[in-house]
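Q: Pasting the sequence and the predicted coordinates here, then a few questions.
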Amino acid sequence: MTTAAMVVGMIPLALGIGEGAEQQAPMAHAIIGGVITSTLLTLIVVPVIYTYLDDLKVTFFKLMGKKKTV
């Protein structure tokens, strides 16, 4: 929700609508890209990497013949 509000709020600035907005458009592009990238990293990439590492730990303990400790 916050990401959507930030991106939608930056669209007029990114399009250069309004007086003096042409100078600030590159900053708006950077903000939009950064917010979208950080959201994707937080919601998709980090949980996927965590799941893979957890599966790798379980496989490692199975191969070593030890019980998994918490």
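A: Received it, and whenever you're ready, just let me know what you need.
Q: use CA for all of it now, contacts and neighbours both
A: Fine.
Q: Is Gln24 in contact with Leu13, as I believe?
A: Yes: between Gln24 and Leu13 there is a contact under CA atoms under 8 Å: 6.9 Å.
Q: higher neighbour count, the two?
A: In this view Gln24 and Leu13 are compared by other CA atoms under 10 Å, and Leu13 has more residues nearby, 21 against 13.
Q: Please identify the helix or strand for the more buried one.
A: Leu13 is located in helix 2-15, with elements delineated by DSSP states H and E.
Q: How about residues contacting whichever helix or strand comes after that helix?
A: Toward the C-terminus, helix 2-15 is succeeded by helix 21-40 as the next helix or strand (DSSP H and E). Outside helix 21-40, the residues that touch it by CA atoms under 8 Å, 6 or more residues apart in numbering are 3, 6-7, 10-11, 13-16.
Q: One more to weigh against that first structure:
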Amino acid sequence: LIPMALAIGAGNEFRAPLARSVIGGLLLSTFLTLVFIPVVYTILEQRRERKRGQATF
């Protein structure tokens, strides 16, 4: 995808936007999967534990 994104070669100037979109999507989905989703899950789990702790009084 890198050569396509850089438009190296004949006719690749039409494929470059598609390659850039695919690369961006792959990077974004990797970030979301490895960083964002676990952080959100941890925050929600901590809130749930706090609510359980308050309800046991």
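A: Perfect, I can see it now. Note that the coordinates shown come from a computational prediction; the quantities given were computed from them, not determined experimentally.
Q: The contacts of helix 21-40 of structure 1, buried ones only, as a ChimeraX selection?
A: Selection of the buried residues among the contacts of helix 21-40 of structure 1 in ChimeraX, burial being defined by 16 or more other CA atoms under 10 Å:
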select :7,10,13,14,16
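Q: Now render the contacts of helix 21-40 of structure 1 as TSV, adding distance to Lys62 of structure 1.
A: Conversion of these to TSV gives the following (distance: CA to CA, whole Å):
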residue	distance to Lys62 of structure 1
Thr3	41
Met6	46
Val7	46
Met10	50
Ile11	52
Leu13	55
Ala14	53
Leu15	56
Gly16	58
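Q: Between the contacts of helix 21-40 of structure 1, which sits nearest Val48 of structure 1?
A: Using CA to CA, Thr3 is the member of the contacts of helix 21-40 of structure 1 that sits closest to Val48 of structure 1, with 20.7 Å.
Q: Could you check how far that closest one is from Pro26 of structure 1?
A: From Thr3 of structure 1 across to Pro26 of structure 1, the span is 18 Å (CA to CA, to the nearest Å).
Q: repeat for Pro12 of structure 1
A: 12 Å.
Q: same question, Gly20 of structure 1
A: Going from Gly20 of structure 1 to Pro26 of structure 1 by CA to CA gives 12 Å.
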